[in-house]
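Student: Need a 3D model of the following:
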Amino acid sequence: MSDGARSLDSIPYDIFYNIASGLECQDFIHLSRVNRSINTLMRSELIAKKSVEYHMSHTKEGQLALRKKIGYREAIGRLYDIKEAFATAQPYSVTVLSYGKAFLYNQGFLCYIHANEIRVLDVHSAKDVEQVLNIRTVLRRVFPDLIPEEEDSVQLSLLHYSDGIVAFLCEICDRGESWLIAVDMTEDRKSGRVRVCKQLQSTRRLFVRHNQAYLYYGTHSALGIHGYHEWSIQCVNLKDRQDITQRPVVLDGFAGSEIGQTVCFDIYKDHLYAVTNQVNFEEEEVDWTSYYVWACIPPSKDPKSVKLNRIWRRQHREGPINDTWTDISLRKDEATERLLILECRREWKDGRSENVRSYYTQPLLSPEEISQNGHKLNISEKQEQSRSAESASSVSSALSESRPPSMRFLPDEPLTMTLDSSSKPNYEPPKERLGRYVHAEYSMEEATILRRDFILAKTKCRTYNPSASAFLDLVNDPKQDSGHSIPRDRLRIRTVSRKRRCPIDEDGDEGEKGMLFKPKLGAEGRPIEWSEERFVSRGIKLWPPDNAPEELSELLCPSKRTGRVYAIADERSLVYSVDTPGMEEQAIILISFDPKIQFAGLKRLSSTTVIQAAEVKGPIDIERPRAGEDSRKRKATFLDQDAADSESPRHPTPSFRTEPAMHLGVKRGYWFR
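Tutor: Now for the predicted structure:
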C-alpha cells in the first residue's frame, strides 16, 4: 500500500457510514466479511436501518424490520440467505403441503381444493392451521333452488387468490350457466363472506385480478369493428359489492389473446394494468419496430378515461424469436415498488445460428405519474409524436415528400419502396438497453461452448426471480440407469444466475486497465444512470445432484412418468403438483429457499451430497426447443358425490371453519441444513 493510501476501516466513521448505508443486501454482507474491523462496524443497526430504508423497504423482511418485529441487521441477513439459496439452487427444505385437485399460490398463501372444500394455508409463516370453506354449503346458500342432480354437474375452477379472498368460476353444466364467485377467507370475518356473485355471459379466456378493495374480471369476447375479438373488462367494489363499471370497458385496438404469452394483467395501486407485446391484430409483411402496448384502467365509472400507450420493445432486425418460449408478466421492483414488465424471449440474435433465452424488464408509469404528467396518449397520438421527433435524422426530404403521410418518417432504404397506402409499418430508431434490465441466459461465446438446455416439453416450469437475478426452471431429467431400459422420470431445479462485476476494468476489456467502467452517454451528452454496471454469470446449477438419495427423488417426482405439471414460484419458494395416473388428488409440493419456512415433522436429510447443487462445467448435446403444453392453465374439478353423501342433513357442514393444517397429518418432507 502506498504512503498516502488508507484501508476502508480506517476512514472516518461518517464517510464509512455514507458508503455502507447505501449498499444492497448482497454488497452489505460481502463488505461485512472483508475483515474483523469492518465486520464490527457493519453490525451497527443504524447503518443497517439506512440500507433497509433505501433498498429493502418494500420486501417482507424490510417491512418486518420497519415495524420493529426483527432487527435491521437480521432483515438484511435473511434477504441475503434467500437470494443466495435461490441463485445457487440450494433450497432449505422440501415438503408435501397437502393433496388437492387444483391450487393457487400467491402472496405466500396456498389455496387449494380438497374433498369439496377450499382450503387456505399460510406457507411463508409455516402455519399449523388452515381456513376451510365448504363449497356445497356456500353454493346452497348462493343458489337456494339448486337441486341435488344439478349439484353433481357443478364444475369449479380456481381463478385468483389475493388478500384473503379467493375467486373461482362455478359452471352449472345442467343449466348452462357460469358464475363468478369471490369469497372472503379471512378468519376474523363473521358474516357476509360472499363478496361477488356474478353470472357471466362469456367465459372466453376469463381472467380475474383483485386485491382487498377491487375485483377486475375480463373475457376475450367483445367483437371489434375489424372483426377480431377484444378484451371486455369490468370492475366490482368488494367493500359494498356494487359494480363500478356501468358497462364493460372494451380495450379497443388492444391486440393479443394468450394470457402469459402475448398479454398480461395485474392490479397495481387499485388500478388494473393490461400489457401486450402485440401492436396489430395482423402482422405487417414489412415492419421495423415492435412495441409494448399498455393501458391503465382506474376503478372508475367512466370507461372513456382508458387510453392505450406504447413503449419501445425491440427492432425486428435484432433477430427472429421462438414464440413458444415467450413469457410475459407484471412484477413489482423490490427496491422501488415500481411496476415492471417482465418478458422472456428466446431469440436468434442478429440472425446467428445459436438461439439464446433472455429476460427483459421495462418500468411502467404509476397511476400518480400518469395523472401528473398527462401521459394518457392513445396509440395514434404516440405514433405521431415519435415519428415527428425522429423525422429529421432518418429520412431525406425528397423521399419523404413522395411517400404517403403514414409513412413519411420511415428509414431511407430500398425496403420502404415496397410499401403502399394499405401498409401500416412501425418505425422508431433503436434505443439503448441498460444491463440491469436485460439478463441473457448465455453470452454469445457461452452459447457455443458451455450449454445445458432442455426442450420445452421437458421444461415443466420456467420463471425468473429479479431479486436474485436468476432463471429458475423445473425440468424433467431422467437419470440414466443401466439396469432399466426406460429410466424413471426425475424432476430437478435448474438455475442460471448472475452477479454484478467488479466496477474496475481489471483486464482492460473496455479501456485503460485498472480504471472504472465508463457510463454510457445520453442524447444530451450526460451519463446514463446505472449504465456503468457490468454483470458476470454464476453458471448453471442443477439440484438435486445425481448422487442424491432415492427417497428425495421420489418425493420430488411422485409419478414414474411426469404428465402435466402445474407450478407457481415466488421470490422464495416453488410450489407444484404432478398429475399421477389413477389419482384424483395430487400431492402439492413445496421447495423452499427461505430458512424461516419451517414446517413441523420434517426429517433432516443428512447426506452431504444433497446440500451441494451440481454445477455444469462442460458442453452436452443440445435439444432444440419445440412447442409444449402451457402448465399455467388453471385446472377444474367437479364436486365429489361421495363427500356429499357423507354430510348429515341434520348437522350440515358449516360454510367456514379453521382446523389443523393437512401437512400435520402428511409429514412428508426433508430439511437440508
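
Student: contacts, neighbours, all on C-alpha from now
Tutor: Will do.

Student: Doesn't residue 342 belong to a helix?
Tutor: No. Counting by DSSP: H, G, I helix; E, B strand; the rest coil, residue 342 is not part of a helix but strand.

Student: Might you report the residue contacts of residue 320?
Tutor: Taking C-alpha atoms under 8 Å, 6 or more residues apart in numbering as the definition of contact, the neighbours of residue 320 are 347-349, 351.

Student: Sorry, slip of the keys, the one I care about is residue 568.
Tutor: By C-alpha under 8 Å, 6+ apart, the contact set of residue 568 is 104-105, 461, 574-576.

Student: Sequence B follows; please return its structure for comparison with A:
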Amino acid sequence: MTPRTLLITPPRTVSKLQRLPYEIMAYIVEYLDIDEIFDLSLSCRHFQYLVKEESFCRAIIATQASHTAEAREAQRTGQFSRALRRVAKRRQAFSRASPYVVGIVALADSYEYIHGILCYIVEARPKRWLRILDLHGSASYELVVDIPTLVQEAVPRSATSRKYKFRVLYHANGITSCLFSFALPNTENWLLIFKADEQLIVAALQLDSAAKIFVRNNKDYLYVGTHSEEGADGFRKWVLMGYDIEKRSWFSRKMHLTDFVGYDIGSTVCFEIIDDYFYGLSNQTDFEIRETDWNSYYHCFRFPLDDPDVKNKQTMKTKDSWRRQHGEGPIDDRWSFLKLEKDEASGRINIVESRKEWLNKKSGSLQSGSLRTYYVTEVIFDENSKPDSDGESATAHGNLPAEQIITSSLTRYLNKPPGSDIRFRSPENVHPGDDSSMALVFTRSQTHLRAYQRCCSTYLDLVDDVSSGSLGPRHLRLRTGFRKSQTYWPSWKYSDYNYEVEPKQKSNEEPAYPYQPNRVYFWPPKQDTSNRTPFVDDIYQILNPPGCLGGIISTSDERSVVYATGEDTNGLKILVYLSFDPAARLAGMLREKYVLGEQDMSSLPSNETEGGYHSLEAGKDRCMRHFGSTDKLIGDLSRHPLPSYISDIPSMHTAIMSPPEGCKPWASTEQPMYWNLPGKIFAFAH
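Tutor: I've put the predicted structure just below:
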C-alpha cells in the first residue's frame, strides 16, 4: 500500500489592517477621499467590500458625493456601490486625461452643449433642423425640431420672411430657449421657449434688445437677461426678466442691475440658477479703472426665483468677497475664466476663477514670471441679516445708486496702499498651474479649451501639440494637471499654511506647501515615428479630422468635452465628443482596450522624487493600482485580440406628443446622426 503524502499549506499571512472590524474600517474611511477608498479596494480582495457593500457605499456617497448625478441616480435605483465606483473612475479618468469614449457625434452649423445635452443646428435651406441629444444620459434617440414650422407656429407674421437667424441660448429640464431674429422690414428679435418632447410652445416674447442675451432656467422658473439698459453715467447695465413656467406668465417687475459691472459672460461675469436662487457674479467692481484700486473684490448676489425684487437681493460682504491685491501683478485676460460651481460633497457654492498673472514674489521654489493659477472662493451670504442690509457690501460702492458711485466710500474701500489689506488664502483654494519655467508651454492660440474641476483638483486644456507626431497638420490633444496632498493633511489644518501675497516665514518642521507638484498628462499618447500603433492613429484621426483647419469651438463639464472643428465639404462643422464617465454608452461604438494618458515627465522639477515621478515603471505600477490590470497600461495599445464588438442598438423609447388641434407637428424623434456617420466611436474597456 502506497503511503500517502500529506501536503500542509502554510497559513496565509493576513495584515493587521485586514483584521480590523467593519466598524473600525468605517471610521478609517471617513478620513479618506473617494479616490483613496477606491485604490484601497483594489489593493486586496479583503477590501473589495468598500466599493461593493451597499450600506457602506451609501454612507460614503452621502458624505463625499451627495450632490452628483451619480448620487441622484443611486437614490432612484438603490445602487450606491455602482455610484461610488462611477464617481471614482470618472475623477481619475479626468485627472489622468484618460477618457472612456471618443468619437464624432454630429455634423452641424452651430451647437451648444449645456448640462450634458447637445443642441445642434443643421441648415439645409430651405429646411433647417434643431437636433437635441442627451449625451450624459446616453440617449438612443434625438429630438428633431423642424425650425421653419416651429417659427411659423410661434410667430405667424414671420412667415413671409425668407431670411432669418435662429440660435440656441439654453436647455435645461427639457425646456429649450432660442433667439429668433428676422427683418420685415425692421429687425425683430424674439425669444422662443418650448418643450420639444411635448410639442409645446411655452412662450414667445418680442425683445427690445438682444445685446449679450442669456437664458437660465429650472423646471419652475426661467430668467432672460440682456446688457441693454443705458445708465445715467453712459455705461450699459444688465436687466433681467423672470417667467413663471407653471403659471405661464412673466413677472411684472424687471431686475435692473445698476451696480453690476462687466459684460463678458464666462470671463468677467457669470449668471446661474442653483437650487431656488438666481446668482450673479462679477470680478469687477467699477466701470472705470482707477489708480487707487489697490484691492479687487468679487460682486456676488442672489435672489429667490419666485420673487425677483430688489428688496430680496442678497449681496456678499466685503470681508467674504476679497479677490486679489493688484500689487500681486498684472493679469493676462486672454486666459481668464469665471464660473460658479456647486461642491459635489457639501453642496456649497464656490467661485472658480482662472488668472494668468505675472507675480513678483511667490512662495516656495517658484521664480518670478507668469503663472496660471486657479482660485476658489466660497460664496457666503449672511442668512441672519436682511437682504442687502446696512452692513458692508462686497463691492467698491456697495448698493449705492449709479449717480453716487464716485463718493468718499469709493476711497474707503479702494484707496489703500499695497499691503494694507493682505488676505490669506488657504492652499486648498489656490491651485498653481503652468508657469513660464516649464519645458513645454503652449501659447494662447494653441490652447482651445481651458477648464478646472475642483472635485478632482484638475485643470484641463485642449491643446494643439505640434510635437505629438500624429498624422495631419493639426495635433489636438487633451492635457491635464492635477495635484495630490504631500501627506495626509486634514482641511482644518490648512489655516496653518496660508498662501498669501507676502508669505510668512515657516518653521523648518512645517512644509511650505502641503501639495505635491502637478502631475501633467497628455492624451492620446505620443506616437513614435519608428513604431506607430494603428489604433492610436485612429484616435488622432477622430480628434483631428483630415482637411479640417477651421477654428475650434469647445466646451466641457465635469464628465465630458465637446468641440467643433473645421468644416467639411458641405460647410458643416464636425462635433467631437470625449467622455470621462465610465457609464457613457453610445450605440454602435467599437470596444477597444483602455488607452491611458501619458505622463509628462519633463514638467516635474529635476530634484522631485515623489512616489514614482522619476520612474516610468513606478508610474505603470500606479496605473495598475488605479485601474487594476496590466493589459490597460500605456505601451500595450494593440487592438483587442477578438473582433471589435459593436454594441446592440437600444430601441427608441420615447414618443412625441401630438400637437394641439389645428397645429402642424414640428418635433419628432429620430435615430442619432452619429449612427449614419462614417467615423468611428471608440469605447475603451474598463
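
Student: Superposed, how do the two chains score by TM?
Tutor: The TM-score (TM-score structural alignment, normalised by the length of structure 1) is 0.78; 571 aligned residues with a C-alpha RMSD of 3.3 Å.

Student: picking up where we left off before, which of the contacts of residue 320 of structure 1 are buried?
Tutor: 347-349 (16 or more other C-alpha atoms under 10 Å).

Student: As JSON lines, these with secondary structure and distance to residue 543 of structure 1 would be great.
Tutor: Formatted as JSON lines, the entries for those read as follows, by DSSP: H, G, I helix; E, B strand; the rest coil; distance: C-alpha to C-alpha, whole Å:
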{"residue": "347", "secondary structure": "strand", "distance to residue 543 of structure 1": "27"}
{"residue": "348", "secondary structure": "coil", "distance to residue 543 of structure 1": "28"}
{"residue": "349", "secondary structure": "helix", "distance to residue 543 of structure 1": "30"}
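
Student: Would you indicate which residues of the strand or helix carrying residue 383 of structure 1 are buried?
Tutor: Secondary structure here is read from DSSP states H and E; on that basis residue 383 of structure 1 sits in helix 379-394. By neighbour count with 16+ other C-alpha under 10 Å, helix 379-394 of structure 1 contains the buried residues 379, 382-383, 387, 390-391, 394.

Student: nearest to residue 12 of structure 1, of those?
Tutor: Taking C-alpha to C-alpha as the measure, residue 12 of structure 1 lies nearest residue 390 of the buried residues of helix 379-394 of structure 1, at 50.6 Å.

Student: Just give me the match in structure 2 for that closest one.
Tutor: Under the alignment defined by TM-score structural alignment, residue 390 of structure 1 corresponds to no residue in structure 2.

Student: How about the contacts made by residue 390 of structure 1?
Tutor: Contacts for residue 390 of structure 1 were tallied using C-alpha under 8 Å, 6+ apart; they are 409, 428-429.

Student: Could you report the neighbour count for residue 174 of structure 1?
Tutor: Residues near residue 174 of structure 1, counting by other C-alpha atoms under 10 Å, number 12.

Student: sorry, that was for residue 25 of structure 2
Tutor: One way to gauge burial is a neighbour count; for residue 25 of structure 2, by other C-alpha under 10 Å, it gives 15.

Student: same question, residue 567 of structure 1
Tutor: For residue 567 of structure 1, the count of nearby residues is 23 (other C-alpha under 10 Å).

Student: ok, for the counterpart of it in structure 2, nearest residue in space, not its chain neighbours?
Tutor: In structure 2, the residue matched to residue 567 of structure 1 (TM-score structural alignment) is residue 554. Spatial nearest neighbour of residue 554 of structure 2, chain neighbours left out: residue 563 (4.0 Å); criterion: C-alpha to C-alpha, 6 or more residues apart in numbering.

Student: can you confirm the one you found is in a helix?
Tutor: No. When classified by three-state DSSP, residue 563 of structure 2 is found to be strand rather than part of a helix.

Student: what does it align to in structure 1?
Tutor: Aligned partner of residue 563 of structure 2 by TM-score structural alignment: residue 576.

Student: for residue 113 of structure 2, same thing?
Tutor: Looking across to structure 1 (by TM-score structural alignment), residue 113 of structure 2 lines up with residue 105.

Student: Check the gap between that match and residue 544 of structure 1 for me.
Tutor: Between residue 105 of structure 1 and residue 544 of structure 1 the distance is 23 Å, computed by C-alpha to C-alpha, to the nearest Å.

Student: ok so, going back, residue contacts, the residue nearest to residue 554 of structure 2?
Tutor: Contacts of residue 563 of structure 2 were listed using C-alpha under 8 Å, 6+ apart, and they are 552-555, 575-577.

Student: related to what we said a few turns ago, from the contacts of residue 390 of structure 1, which is closest to residue 151 of structure 1?
Tutor: Among those, and counting by C-alpha to C-alpha, the member closest to residue 151 of structure 1 is residue 428, at 56.5 Å.

Student: thought the closest one was touching residue 387?
Tutor: Yes. In this structure residue 428 of structure 1 lies within contact range of residue 387 using C-alpha atoms under 8 Å: 7.1 Å.

Student: what do those two both touch?
Tutor: With contacts defined as C-alpha under 8 Å, 6+ apart, no residue is shared by residue 428 of structure 1 and residue 387.

Student: Can you tell me the SS state at residue 56 of structure 2?
Tutor: Each residue gets one of three states, and residue 56 of structure 2 gets helix by three-state DSSP.

Student: Which position in structure 1 pairs with it?
Tutor: Using TM-score structural alignment to pair residues, one finds that residue 56 of structure 2 aligns to residue 47 in structure 1.

Student: Find the nearest non-adjacent residue to that match, please.
Tutor: Excluding the flanking residues, the one nearest residue 47 of structure 1 by C-alpha to C-alpha, 6+ apart is residue 21, at 5.0 Å.

Student: Ok, residue 578 of structure 1 next?
Tutor: Nearest in space to residue 578 of structure 1, with sequence neighbours left out and distances taken as C-alpha to C-alpha, 6+ apart, is residue 565 at 4.7 Å.

Student: Provide the count of other residues in contact range of that neighbour.
Tutor: Counted with other C-alpha under 10 Å, the neighbours of residue 565 of structure 1 add up to 18.
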